[in-house]
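Asks: Got a predicted structure here, sequence first:
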Amino acid sequence: MTQSPAAIRSALRTDVLIVGGGLAGLSLAVALGRAGLDVTVAERSDLSTMVVPEFDGRVTAVAYASWRLLDAIGAWRYMEEYAQPILDIRVTDGDAPVFLNFDHRALGNEPFGYLVENRHLRLGLLRALADLGTVRLVHPAEIDGMDVVPGGVNARLTGSGGIRAALAVAADGRQSPLREAAGIGLVGHRYAETGIVTTIEHEHDHRGIAHERFLPAGPFAILPLTGNRSSLVWSEKHAVAKALLALDDAAFNAEIMRRMDGFLGEVRAVGPRFSYPYAVHVAEKFAGDRLALVGDAAHGIHPIAGQGLNLGWRDVAALAELVVDAARLGLDVGSPLLLERYDRWRRVDTLTLAAVTDALNTLFTNDVAPVRLARDAGLALVNRIDPLKRFFMQHARGTVGELPRLLKGDAL
């Protein structure tokens, strides 16, 4: 059900308050609501604009394990017609003759994952949320403050009443006001590169192949979308990226073609161009007093492996499992013990992936000849050793490590 903040005049009671209606927050709401918990989502923007969303070029690589989660919570059926399977992944290092090729058939019939435009992901989650009678969506709504009280939290909405919940979840983005109000700091740093993101149309069929091309400035990723389209994630030094973004369409397309060597034929950018500075950040802890952090509020990593939102879905799967299991036992879903378990579960995985992506970026942006030769030898070696190759393919699918039930495709 959807409510405006003005409709809430007195304290509303709910099991879990999720602050932020992005992809991670909505996924958690659907997972918890489907398991029977009373959930309220407070989102600052007006989500009614998502009824007929326009193409904006934003795309997410949904890893296989994340697809399992979306399917298990009943949301994938609203997205699958817009999804492009990732069948192969090819990694090349500049003009080096060696390359690394991952073929999904080495692991069975399922793809590595799917490419889906963010508008279809969000609309699918909203449709899945509308199927439930246990989730309340309040928008547009600003949280004016939140107090921890015995047995829960009292959140105040600007211009209306409040919400009382046993647990609050910060899904409110990289600059999370809830995280900052809880006094939870960040560690991390900025990179020397800017990411340019756009969608391209091309002459030849991409055949479901995702290309990760490492150029001296950073990764140049060509990710397959439905039709003869791909999402382009293009890394350049800040000044170069600024100059590229200022080019007219013809010159911008020529720069793309120069880096692609024509393997997809004629190419042109369609839709808007986005840019953002690369950075890595990890919260000092993923939980506070009656508070859990998920998604960008908890972490952000280099996009070199395309795992950013997938890391957020791993948060969602872990927290949902802990909360649902506690609720079914009649336990406090916001207890310190539960939140400590969540923090331990998610921090190790997050810190590991943040360190790996940071190291890969450092390795592949180093154009010193001995380093370049060593990494090319490494690519060739991995390509020839099947057990090692399968290990990296499992990582690309997100199926390595201690997986919560939703990431295995099991219902809560």
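Replies: Happy to help now that I have it. All figures in this text were calculated on a predicted structure; none of them were measured in a lab.
Asks: For the rest of this, base every contact and every neighbour count on C-alpha atoms.
Replies: Will do.
Asks: which one is Gly94 nearest to, not counting chain neighbours?
Replies: Once flanking residues are discounted, Gly94 sits nearest to Leu215: 5.0 Å by CA to CA, 6 or more residues apart in numbering.
Asks: Verify the stated contact: that neighbour with Leu363.
Replies: No. Under the contact definition of CA atoms under 8 Å, Leu215 does not touch Leu363, with a separation of 11.5 Å.
Asks: can you give me the helices for the stretch 101-250 of the chain?
Replies: 118-130, 177-181, 238-245, 249-260 (DSSP state H, counting those that start in this stretch).
Asks: Any idea which of those gets closest to Leu338?
Replies: helix 177-181 (18.1 Å; CA to CA).
Asks: what does the closest one contact?
Replies: For helix 177-181, the external contacting residues (CA atoms under 8 Å, 6 or more residues apart in numbering) are Ala170, Asp172, Gly185, Leu293, Ala297.
Asks: Could you measure from the most centrally placed residue in the chain over to Gly300?
Replies: Centroid-nearest residue in the chain, with CA atoms, centre = their mean: Leu309, separated by 0.8 Å. The gap separating Leu309 from Gly300 is 9 Å, by CA to CA, to the nearest Å.
Asks: Likewise for Ile163?
Replies: 29 Å.
Asks: swap in Val356?
Replies: For Val356 relative to Gly300 (CA to CA), the value is 13 Å.
Asks: What of Pro387?
Replies: Taking CA to CA, one finds Pro387 at 30 Å from Gly300.
Asks: For these two, work out which one has more neighbours and name it.
Replies: Ranked by neighbour count (other CA atoms under 10 Å), Pro387 and Gly300 place Gly300 first, with 24 against 11.
Asks: wait, that one sits on Val280?
Replies: Yes. Counting by CA under 8 Å, Val280 is a contact partner of Gly300 at 5.2 Å.
Asks: Tell me the residues that contact both of those two, please.
Replies: Here Gly300 and Val280 have Ala354 as joint contacts, going by CA under 8 Å, 6+ apart.
Asks: A further structure is provided below for comparison with the first:
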Amino acid sequence: MSRLDADVVIAGGGLVGLTAALALASGAAGTPFKVIVVDALDPAKVVGVAYDGRNSSIAYASWRMFEALGIATRLEGREQPINDILVTDGKVREGASPMFLHFAAAEIADETGDAPLGHFVENRHLREALQGAVEACDAIELIAPMAVSGVAYEPGHVAVTLADGRVLTASLCVAADGRGSPVREAAGIKTIGWSYDQMGIVTTMVHDKPHEGVAQEYFLPGGPFAVLPMTGNRSSLVWTEKTDIAKAIMALDDAGFAAEAQNRFGTYLGHCAPEGPRWSYPLSLQLSRDYVRPRLALVGDAAHGIHPLAGQGYNLGMRDVAALADVLIEARKVGLDIGALTVLDRYQRWRRFDSTALAVMTDGLNRLFSNDIGPLRLARDLGLGLVNRFGPARRLFMRQAAGAVGELPSLMQGRGPDGKAA
């Protein structure tokens, strides 16, 4: 057939999709992949305050990837370093258990170069930074707003049909189109998972006292209550509750909502009040049975969706992207077809274990802590206290939280996608 339109077509231009485009287009042995991103949403709308009030926790290893791709500089002044993480257990109005788990960035400074454990960034700022980097990259074309209406997998290429009738051809299609991925569904890839009968409530809270860059994960019987530091005297509230209770909380006026939040916050940040809109969404676990098909690779939520209690959803997607970039770059270097199943299977083997292990861990933690059963409460409080006292175990958990364990792709080691130091 005639020359392909691109090396890779990415379905989905959200946080993971745009990161994937930049990773692939940043250069493979001096020759970047040509990438086309197709997204159903208007890029101008997704950076508005009303569209998405969530924030993303960018772990230490993921931030190194941002630095390697030139994204970190675009976020200067709009990111909040995470210096400490405090994990506690407790009850509403009764305060936290005396047992706790404390992670301090300074404790692993010899491994991280005195960097914070991570950074916290508003999603709207992330989208602006990613969009700006994509716009500045000649190897990437963004087509949006535009839906993908079909994908045909042919010998030697993939044909992606757009809603306006255009057909794009490439060696590989990457599905980054979310948990309900139409591309995954059309390819016949099944998923496994379940609902938690919980909802996540997200909003921004302003408070009197500074947070000092400390992220708090407070486990309550209804689910984790996370207070995550933002720039200024603001924190992102990620509040998990049973579905019926969450709906009642969402129905409260601002004063009632603030009172319920303060009952859980306590007074360590002084007076707290919500700022801006609130969002809520059902929580579930979802894992794809396969991450690849011939000429198709799944990344991000299209491949896996986990409980948000550890704040690792986007980081998991970034590890997908970095691993896929390594696999495709290496394949191109030795003259292999990047859409061949033999090439893509290495990506699947690399990523499926990590994703499944993290999904099982977050699922187990949610089930262990989201209850008020006396013996379990005692056991988990003792567990937190023991881990906090045992330095090697605590530092292992810290490295896990920083994303600095396991087989790290080049970008997460601070090297460019061609293997050279960034």
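Replies: Received the coordinates, thanks. All figures in this text were calculated on a predicted structure; none of them were measured in a lab.
Asks: Looking at the helices of the stretch 101-250 of the first structure, which is nearest to Ala106 of the first structure?
Replies: Comparing those under CA to CA, the one sitting nearest is helix 249-260, at 27.0 Å.
Asks: just checking, next helix/strand downstream of the closest one?
Replies: Counting by DSSP states H and E, the next helix or strand C-terminal to helix 249-260 of the first structure is strand 267-283.
Asks: After superposing, tell me the mean distance of the longest helix along the first structure to the second structure.
Replies: For the first structure, the helix with the greatest residue count under DSSP state H is helix 336-364. Helix 336-364 of the first structure differs from its equivalent in the second structure by a mean of 0.6 Å after superposition (mean CA distance after the TM-score superposition for the first structure).
Asks: What residues in the second structure pair up with that helix?
Replies: Helix 336-364 of the first structure corresponds to residues 341-369 of the second structure when matched by TM-score structural alignment.
Asks: in that stretch, what counts as buried?
Replies: By neighbour count on 16 or more other CA atoms under 10 Å, the buried set for stretch 341-369 of the second structure is 341, 343-345, 347-348, 350-352, 355-356, 358-359, 362-363, 365-366, 368-369.
Asks: same thing with stretch 102-112 of the second structure?
Replies: His102, Phe103, Ala104, Ala105, Ala106, Ile108, Thr112.
Asks: Turn those into JSON lines, columns for distance to Leu15 of the second structure.
Replies: What follows is those, written out as JSON lines (distance: CA to CA, whole Å):
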{"residue": "His102", "distance to Leu15 of the second structure": "30"}
{"residue": "Phe103", "distance to Leu15 of the second structure": "27"}
{"residue": "Ala104", "distance to Leu15 of the second structure": "28"}
{"residue": "Ala105", "distance to Leu15 of the second structure": "26"}
{"residue": "Ala106", "distance to Leu15 of the second structure": "29"}
{"residue": "Ile108", "distance to Leu15 of the second structure": "29"}
{"residue": "Thr112", "distance to Leu15 of the second structure": "25"}
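Asks: wait, which of these is closest to Ala401 of the second structure?
Replies: When those are compared against Ala401 of the second structure (criterion: CA to CA), the nearest one is Phe103, at 9.2 Å.
Asks: That closest one is in contact with Arg399, isn't it?
Replies: No. Contact between Phe103 of the second structure and Arg399 fails when scored by CA under 8 Å: they sit 9.7 Å apart.
Asks: Wait, Asn315 of the second structure touches Trp63, no?
Replies: No. Contact criterion CA under 8 Å: Asn315 of the second structure and Trp63 do not qualify, at 9.5 Å.
Asks: out of the two, which sits in the more crowded spot?
Replies: A direct count of neighbours by other CA under 10 Å for Asn315 of the second structure and Trp63 places Trp63 higher, at 26 against 22.
Asks: Verify the stated contact: the more buried one with His119.
Replies: Yes. When contacts are counted by CA under 8 Å, Trp63 of the second structure is listed as touching His119 (7.5 Å).
Asks: sorry, back to before: now the two most distant members of the contacts of helix 177-181 of the first structure.
Replies: Maximum distance among the contacts of helix 177-181 of the first structure (CA to CA): 15.0 Å, for Asp172 and Gly185.
Asks: Among those two, which residue is more densely surrounded?
Replies: Applying other CA under 10 Å to Asp172 of the first structure and Gly185 shows that Asp172 carries more neighbours, namely 26 against 13.
Asks: List the residues that contact the aligned residue in the second structure for that one.
Replies: Here Asp172 of the first structure is matched to Asp177 in the second structure, going by TM-score structural alignment. By CA under 8 Å, 6+ apart, the residues touching Asp177 of the second structure are Ala11, Gly12, Gly13, Gly14, Gly17, Val183, Asp301, Ala302.
Asks: again with Leu331 of the first structure
Replies: No residues are in contact with Leu331 of the first structure under the rule CA under 8 Å, 6+ apart.
Asks: What of Phe103 of the second structure?
Replies: Asp84, Ile85, Leu86, Arg394, Arg395, Met398.
Asks: again, 7 Å this time
Replies: Applying CA atoms under 7 Å, 6 or more residues apart in numbering to Phe103 of the second structure gives the contacts Asp84, Ile85, Leu86, Met398.
Asks: Among those, which pair sits farthest apart?
Replies: By the measure CA to CA, Leu86 and Met398 form the most distant pair in these, at 11.2 Å.
Asks: The two: who's more crowded?
Replies: Met398 (22 against 16).
Asks: can you confirm that one is in a helix?
Replies: Yes. Counting by DSSP: H, G, I helix; E, B strand; the rest coil, Met398 of the second structure is part of a helix.
Asks: which one in the first structure is aligned with it?
Replies: In the first structure, Met398 of the second structure lands on Met393 (TM-score structural alignment).
Asks: From Gln84 of the first structure, how far out is that match?
Replies: Distance from Met393 of the first structure to Gln84 of the first structure, by CA to CA: 18 Å.
Asks: burial count for the residue mapped onto Lys247 of the second structure from the first structure?
Replies: For Lys247 of the second structure, the aligned residue in the first structure is Lys242 (criterion: TM-score structural alignment). The number of residues packed near Lys242 of the first structure is 14, by other CA under 10 Å.
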